[in-house]
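Colleague: sharing a model that was predicted from the sequence below.
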Amino acid sequence: MKLYKLIIGLSMGCAVSLTACKDIIEIEPEYQRAGSSKGFSTLNEHEFALTGAYALFRASGYYGNGTHNTGAWAALPDMMADDLVQTVEDFGNWNTQANWTYAADEADIELSWVAAYSVIAQANLTLRNIEQFEATNPKRVNRIKGQALAIRAMVHFDLLRFWGESYERTATALGVPYKTTVDVEDLPERLSVKETYDHIFDDLEEAELLLADVDNVMNTATNRAYIDQTATHALLARVHLYAKDYEAAENFASRVIAVIPLANQAGFSGIWQDIYPANAEVIWKVTHSAGEGNVGLGIHIGSANRNLFRPATHLEATFNKPNDIRFVSYFGSRESSSNAPVYPGGSGAPGNRRIVTKYLGRGTTLDNLTDWKVLRTGEMYLIRAEARAKQGGAKLVAALADLNALRAARIRNYVPVVIGDEQALLEAIALERRKELFAEGHRWFDLKRSMRAISRPDVEVASASVTLTPAAREWAWPIPQGEIDVNPNIVQTTGYR
C-alpha cells in the first residue's frame, strides 16, 4: 500500500472505527482531503486531528488487538523472543512472527506497517499549516504541535526498531521512510539509519521545547493519556539508549525520575489493573475503552480461558518468588476448565497451566481490557542504570545504585548487592530488564540492539523455531510486498525478495 494513500480519508476512518475519534467525522470533508490546499481553518480542527492520532494507537497493528491477535508494539516482541512460549492452544495468528518465518507478502507485517504510517499521516495532518495560529494562540499551538511532533518521532522510531538494519547512530544501513508531509504524490524512499535518527531527534527536540510552554496542564497523577514534556523526555531517554548516546540517555531518564517516582509496593499491582494511586509510575499510556481493542488477547484470553502464550519456565525461575511483587502481578495458574479461577503468582493446584496475568483486565474482570502502558518510570531506572554502566568508571557506582533502588521497590526485604565488575553489572541490569519489562514489548529489541542470539530452552509446540543467530536477516522485517509493488523508490530489506 502506498504510504500516501493512508492519508486520504484517514480521520474519517478513524472516526468510524474508534469511538474516541468521534468528533473528527464532523470536520468539513474538504479539510480531510490530503490533496486540498486549504488545511484546517480553526485550532479546534487541529485538536480533533490530534485526537485521531492518539486513537490510531489502538489499532490491532499497533498497541491494540484484533480477534486473538496482539499489536506489533505490544507483546509481540516478547512472543518473538524467548520469554513467552507459544502453546498448543495458540490460534497461530502470529505464528510467522513468533517463529521468524515471515516474508515480504506476510499480511500481518503489512498490517503493522500500515498501522504505523496511519498514525504518522494523522500526525502530519495535525501539523499541516498549524503555524498560521501561532500569533494568536501560541501556547495552544505549542501543545498541539509538540504532541504531534513527538508522536511522529516515536512512531518512526518504532518502525526503525522492526525494519532498521542497524541501530548504530551513524549507520549507513537501511532505515525507514520518514514522512513529514501529506503530499498525495509522495513516493518515499528508505533513509539510512543515521538519517532516520536525525529526523527522530529533530522532531523530539522541537517537541520537548514546545511542550515546555503550553496553555494548560496536560496530565495528572491519575491520568497519563497525553505525551507531555515528561513523556517526551522519556522517549528521548529510550532513543538515546538505542543510539548509544549514554550521557544523553542518562540525563533524560534522570529528568523523568525526578518528576514521576516509582510506584510503591502496595500500588504496583494496580498499574496492571488500571488502578492508579497518586504515586504510580505511568508516564504515558494508551487508553482503551470497551470496543476499542483488548490488550491481552494475544497472550491469555481471560473470558474463554485459552492460553496462547505462557511465561517461560527459565524466566519465572529468575524471580524471588515469595517476595518479588512483580511475580504475583505478572504470573499465575489456571486450570483448563472454562470457568476456572485464576491463582496469582505461584499458588494454585499442581499441574495448573501457567498463565500471564498482567493483562487479564481491570479489577477482577477477565476481559483483557486494560490500558497499554507505553512508558513507565521502571524503564527509566533501567535506562539510566545501563547508560551509567556503559560509561564506566565512577558511573558504575551510580548504575549499581539504580539497580538496587529498582529492586528495593519491587522485592520485599531486599538486601542491596555489591557488583564491582562492569560486565557483571551490565548482565544484572539486562536480566532486570527482562523481569521488569516482561511482555511490555521490549525483549526482541533488547536482543537486537545488543546483537545477541536467541536460544529458546523452553518450547511447547513441536514446530517452534529454537535459535536465531545475531547475523540472521530476520532481525529486520521485510518491506511489505504491497509497498514494493506500488512504490518504485523503496528498497527491500537485505536478504528478502
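Modeller: Done, it's in.
Colleague: rest of the way, CA atoms for contacts and neighbours
Modeller: Fine.
Colleague: tell me what the longest helix that the chain contains is packed against?
Modeller: Counting residues, the longest helix in the chain under DSSP state H turns out to be helix 138-163. Here helix 138-163 touches helix 43-56, helix 107-127, helix 193-210, helix 229-242, going by 3 or more C-alpha pairs under 8 Å, 6 or more residues apart in numbering; DSSP states H and E.
Colleague: quick check: angle from that helix to helix 107-127?
Modeller: Angle between the axes of helix 138-163 and helix 107-127 is 160 degrees (criterion: axes from the mean of the first three to the mean of the last three C-alpha atoms, to 10 degrees).
Colleague: chain center to helix 138-163: distance?
Modeller: Relative to the chain's own centre, helix 138-163 is displaced by 14 Å; criterion: C-alpha atoms, centre = their mean, to the nearest Å.
Colleague: what's the answer for stretch 284-292, then?
Modeller: The chain centroid and the centroid of stretch 284-292 are separated by 14 Å under C-alpha atoms, centre = their mean.
Colleague: that stretch: which residues count as buried?
Modeller: By 16 or more other C-alpha atoms under 10 Å, the buried positions in stretch 284-292 come out as W284, K285, V286, T287, H288, E292.
Colleague: now the residues you listed in TSV, with secondary structure?
Modeller: Shown next, in TSV, are the buried residues of stretch 284-292 (DSSP: H, G, I helix; E, B strand; the rest coil):
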residue	secondary structure
W284	strand
K285	strand
V286	strand
T287	coil
H288	coil
E292	coil
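Colleague: one more structure, for comparison:
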Amino acid sequence: MKNINYIKVLFAGVLLLASCKKDYLETLPTDSVSTPTVFETTKNAKLAVNGLAKMMTQQYLGSQGFNGEGTIKMYYGNYPGNNFFVNLSGWADIINANYNQNLTSIYLYYPWYYYYKIIGNANQIVVSIDGAEGPAVEKEFIKAQALTFRAYSYMMLAQIYGNRWKDSNNGQTGGLVLRTDVSTGDMPLSTLGQTYDLIYKDLNDAIALYESSKLDRESDKNFQVNEDVAYAIYARAALNKQDYVNAEKYAVLARKNYKLMSNADYKNGFSTPNGEWIWSSYGASDETLYFYSFQSYIAYNSTASAVRTTPKCISRELFDKIPTTDVRRDLFLDPKGEAYTTATGVAGTAMKARAFKLFPDLQATAVPFAYMNFKFKANDIPGIGHVNHFRASEMYLIEAEAKFFQNKAASEVQGVLNALNATSGRDVNYVCTKTGTDLLNEIKLYRAVELWGEGFDWFDMKRWGDTIVRKDFASGGNFLTSLVTTIKPEDKNKWTWSIPLRESDYNKGLE
C-alpha cells in the first residue's frame, strides 16, 4: 500500500493555519513553508507546539464525528463503558465493543491514525529544535513540551491497542510501533513493556528539561503542557502499568498547584478551566468545530441534535449509589418517582416540566430523559467549550488507588477519599471508614462518580479487569435492550483493539 499519509511524518501541511484572532492557538502555516523555516527560530517553533494542541480539536478522516481528543473520550471511553447511557441503538456495535478485531473498521483505525499524527509532529520538533535560533532555555522548554505530547499519545495508544498490564506477562505481550524520529520505514512491534519504558523515558527527559529551563506556560493558557502535565501523565501511565509507587508519587506532584474546585465551579458546566484543571484543550467561539465538537455531543444545552434528541445519561445503578447529600447527584435528572418511558427513559410530562424549570437554558426542542446529565454545559452555541484532560480530582483518586495496592494503612486511603469528597464540600457528610475489598470498591465508585462523562469509564473497567454488566429498566438499569450486555475481561480480545490493517499493510516490519 503506497498511500501511507496516515502514519507518515509529513510535518508540512499537518499543523494548522493560524485562524484565531487571539494568540491562544496561533500556529505556523506549515502547509506553505518548509520544515527548516518552521525551526528557524524558537518563536516559530513555539507555534509548532501550539499546533500539537490544535490537532487535539481538529476533524479527521473526512468524518464529522472524529473530532480529535473528544472522540477518544466519547467513542472509546464513555460509550463502551458501564455507566454511560445514550439512546442510540444504531451504535450498538461501538457501545458493545464489536469492532475490536475488525481490521478494516474506521473505528479501529481512528485512534491509531490520530495519535500517530500527533507523535509524528512531536518527533519533528524533538529532532529539529536544537538547531533553532533562540535562547537555550526556550529550546529546552519546547523539547520538553513535544516529549510530553508524545508520551501522552503513546500512553493512550497503549491503553487501547495493548493488553491490560495484568494480562501482559509483565509487559511481554505486543505493544506499539515506537517511532521517535522522522523516519517512515518498516519497524517491528515493540512489547508493551518497551512501550512503557519509552513513555517513562520521555516523561523523565521532559521533566528534566522543564526544570533546567525554569520556564512555564502562561497562566491563562491551560491548553499548553508544562511540568505539571508531565507529572499527571506519569501518574496515569504508572497506574495503568500497576507501578503504584510512581503512580502515587507523581499524582501528588501533579496536583500540588491545583486546588479542588468549589461546588459553584462544579456546577458551572465543565467547559471553562478553573483552578483544578491541570490540562485541557482550547475551545471558544473563534475556535470551534460547531456541531461536531465534544460539547456538541454531551453539553445539555447544545443545539446539536446529538444532544437535543439523545441526551447523555448516567446509568441508573450508578446514580442510585450517589448519596442525596452529594452535590454530584444534582448534575443528573433524578426521576423522583415521576413517570418516564421505561423502554428508553424519555421523561413524562411532569419530569419534563421540572427539567426545564431547573435548567431553563435547555433548548426548547430538547427531549429530557430520566438520569440525563447536566454536568456538561456549552459556553456558546452550538457546543462551545474547553475540554478537560486532567484534573486534580483524578490525581486524588490515583493516589488513593496506588496507596491501596501498596497495602498502605487503610486510614491513609480513607484520608485521601475524605479530602476529595468531604473536605472539598462535594459531600460534607461523607466519611470513609471502609477497609479491604470494600475500600477498593469505594475508590472505584468515586472514580465513576467524579469522572463521569470525561472519558474514563471503559479505560478504568479494562484496567481493573472488571466485568461490564448493563441492565434494562426491568432489571434495575436504564439501557436499551440492544445495549444490554455482559462483557467479561476475557471477552472481545481481552478488550484490546487490533493493529489496523492500514498499518500492517504498509509496515512490513510487522510481518
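Modeller: Thanks, I have the structure now. Because the structure is predicted, anything quoted here is derived from the model rather than measured.
Colleague: just give the TM-score of the two.
Modeller: Both chains were compared after superposition, and using TM-score structural alignment, normalised by the length of structure 1 their TM-score is 0.84; 467 aligned residues with a C-alpha RMSD of 3.3 Å.
Colleague: going by distance to I429 of structure 1, which of the buried residues of stretch 284-292 of structure 1 wins?
Modeller: W284 (23.1 Å; C-alpha to C-alpha).
Colleague: and the closest one, what pairs with it in structure 2?
Modeller: Superposed on structure 2 with TM-score structural alignment, W284 of structure 1 falls opposite W279.
Colleague: what is the neighbour count of the closest residue to K143 of structure 2 other than its chain neighbours?
Modeller: Distance criterion C-alpha to C-alpha, 6 or more residues apart in numbering; nearest residue to K143 of structure 2, sequence neighbours excluded, is V126 at 5.4 Å. Neighbourhood size, V126 of structure 2 [other C-alpha atoms under 10 Å]: 22.
Colleague: ok, L260 of structure 2 touching A392?
Modeller: Yes - between L260 of structure 2 and A392 there is a contact under C-alpha atoms under 8 Å: 6.3 Å.
Colleague: find residues that contact each of those two.
Modeller: Taking C-alpha atoms under 8 Å, 6 or more residues apart in numbering as the contact rule, L260 of structure 2 and A392 both touch E276.
Colleague: quick one, helices of the stretch 401-511 of structure 2?
Modeller: For the stretch 401-511 of structure 2, applying DSSP state H, counting those that start in this stretch gives helices covering 410-418, 436-450, 457-464, 492-495, 501-506.
Colleague: same list (the ones you listed) but as CSV, adding distance to K117 of structure 2.
Modeller: CSV is the format used below for the helices of the stretch 401-511 of structure 2 (distance: least, C-alpha to C-alpha, whole Å):
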stretch, distance to K117 of structure 2
helix 410-418, 38
helix 436-450, 30
helix 457-464, 22
helix 492-495, 24
helix 501-506, 13
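Colleague: ok, the match of W284 of structure 1 - contacts?
Modeller: Counted by C-alpha under 8 Å, 6+ apart, W279 of structure 2 has contacts N222, F223, Q224, V225, V229, N388, H389, F390, R391.
Colleague: go on, W165 of structure 2?
Modeller: The contact partners of W165 of structure 2, by C-alpha under 8 Å, 6+ apart, come to G171, N240, K241, Q242, R463.
Colleague: tell me which of the residues you listed are still there in structure 1?
Modeller: On the basis of both residues aligned by TM-score structural alignment, their matches' C-alpha atoms under 8 Å, what survives of the contacts of W165 of structure 2 in structure 1 is G171, N240, K241, R463.
Colleague: out of those residues, who's nearest C20 of structure 2?
Modeller: N240 (36.3 Å).
Colleague: residue range for stretch 450-468 of structure 2 in structure 1?
Modeller: Counting by TM-score structural alignment, stretch 450-468 of structure 2 corresponds to 436-454 in structure 1.
Colleague: how long is the matching stretch end to end?
Modeller: 19 Å (C-alpha to C-alpha, to the nearest Å).
Colleague: contacts for it next, please.
Modeller: Contacts of stretch 436-454 of structure 1 (C-alpha under 8 Å, 6+ apart): 73-78, 80-84, 161-162, 166-167, 242, 326, 373-374, 378-379, 434, 466-470, 475.
Colleague: filter these to the buried ones?
Modeller: Buried members of the contacts of stretch 436-454 of structure 1, counted by 16+ other C-alpha under 10 Å: 73-78, 80-84, 161-162, 166-167, 242, 326, 373-374, 378-379, 434, 468, 470, 475.
Colleague: among those residues, which lie within strands?
Modeller: Using DSSP state E, L84, K373, V374, L468 are the members of those that sit in strands.
Colleague: and the last one, what does it touch?
Modeller: The reference is to L468 of structure 1. Contacts for L468 of structure 1 (C-alpha under 8 Å, 6+ apart) come out as A453, I454, S455.
Colleague: for the third one, same thing?
Modeller: When contacts are counted by C-alpha under 8 Å, 6+ apart, V374 of structure 1 is found next to I283, W284, K285, V286, E440.
Colleague: returning to what we had before: nearest to F374 of structure 2 among the contacts of W279 of structure 2?
Modeller: Comparing the contacts of W279 of structure 2 against F374 of structure 2 with C-alpha to C-alpha places N388 closest, at 16.2 Å.
Colleague: aligned to that closest one, what sits in structure 1?
Modeller: Structural alignment (TM-score structural alignment) places N388 of structure 2 against K373 in structure 1.
Colleague: burial count for the alignment partner in structure 1 of L318 of structure 2?
Modeller: In structure 1, L318 of structure 2 lines up with L315, judged by TM-score structural alignment. The local packing of L315 of structure 1 (other C-alpha under 10 Å) involves 16 other residues.
Colleague: N379 of structure 2 - nearest residue in space that isn't next to it in sequence?
Modeller: Sequence neighbours aside, G385 is the residue nearest to N379 of structure 2 in space, at 5.5 Å (criterion: C-alpha to C-alpha, 6+ apart).
Colleague: against G269 of structure 2, how distant is the one you found?
Modeller: 9 Å.
Colleague: please say which of these two ends up with more neighbours.
Modeller: Set G385 of structure 2 next to G269 and count neighbours by other C-alpha under 10 Å: G385 wins out with 29 against 19.
Colleague: ok, now which ones touch that one?
Modeller: G385 of structure 2 sits in contact with S271, T272, Y282, G283, A284, Q295, K377, A378, N379, where contact means C-alpha under 8 Å, 6+ apart.
Colleague: also A290 of structure 1?
Modeller: With the criterion set at C-alpha under 8 Å, 6+ apart, A290 of structure 1 makes contact with L369.
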